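1. next comes the sequence, and after it the predicted model I'd like to discuss.
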Amino acid sequence: MKKVIFMSVMALFLSLSLSSCREQTEKEKIIDEMNDEGADIEVSRDGDKIKMETDDKKVKIKTDDDGNVKIKEKTNNDDN
């Protein structure tokens, strides 16, 4: 009986540790980066469109009905 309880507890710890170490998607990374830069973020009502803007960078993220993500990034270069 002790062996069954021990195996159950170990399986629980293993499943929790694997689920907490997931990778961020490119979409999540860009949102976090723009948020850290203090961007103005607008999200559509259904959450399919996200617009983020800083002084020198604009990013648009669109998700279609199939779950495909399109990311458009535009950087303003004042060097010209």
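-> Thanks, I have the structure now.

2. from here on, contacts and neighbour counts on C-alpha atoms
-> Will do.

3. quick one: contacts of stretch 32-46?
-> Contacts to stretch 32-46, defined as CA atoms under 8 Å, 6 or more residues apart in numbering, come from residues K49, I50, K51, M52, E53, T54.

4. next, the one to line up against it:
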Amino acid sequence: MKYLFKTGFLLLSFSLILTSCRNEQENEEKSEVERLMDDPDNKVEVKDGGDKIKIETAEGDEIKIKKDDGEYKKKIDRADGSESKVKVDDGEVKVKTDN
């Protein structure tokens, strides 16, 4: 009986440790957009219930993310004048970069 109680207690404590570590790891994983939105130095505008997001960074970069009919578009205008566009449509990713 003593052996059964010790084994049960060890298994319970081990499972609690693994669960708490897993939850901590999930909270740390944020996307690039979430990190930019959480930065207090950046100016963030959200429109149309989250379908349009505009972020202006402290460095002068401007990032626009838009969702239309299941299609995502991301446009980045950098302070140095370069521009990048990413379009995701039906799993197909198209990248266009202008320098």
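-> Noted; the coordinates are in hand. In this text, all values refer to a predicted model and were calculated from it rather than measured experimentally.

5. picking that back up, among the contacts of stretch 32-46 of the first structure, which lie within strands?
-> Among these, the subset assigned to strands under DSSP state E consists of K49, I50, K51, M52, E53.

6. if we can go back for a sec, generate CSV for the contacts of stretch 32-46 of the first structure, with distance to N76 of the first structure and neighbour count as supplementary columns.
-> Below are the contacts of stretch 32-46 of the first structure laid out as CSV (distance: CA to CA, whole Å; neighbours: other CA atoms under 10 Å):
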residue, distance to N76 of the first structure, neighbour count
K49, 21, 16
I50, 19, 17
K51, 16, 17
M52, 14, 20
E53, 11, 20
T54, 10, 16
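
7. the first structure: which residue goes with I55 of the second structure?
-> Under the alignment (TM-score structural alignment), I55 of the second structure maps onto M52 of the first structure.

8. so what's its match closest to, chain neighbours aside?
-> I41 (4.4 Å; CA to CA, 6 or more residues apart in numbering).

9. counterpart of that neighbour in the second structure?
-> Looks like I41 of the first structure aligns to V44 there (TM-score structural alignment).

10. what's stretch 61-80 of the first structure in contact with?
-> K27, D48, K49, I50, K51, D56, K57, K58, V59, K60.
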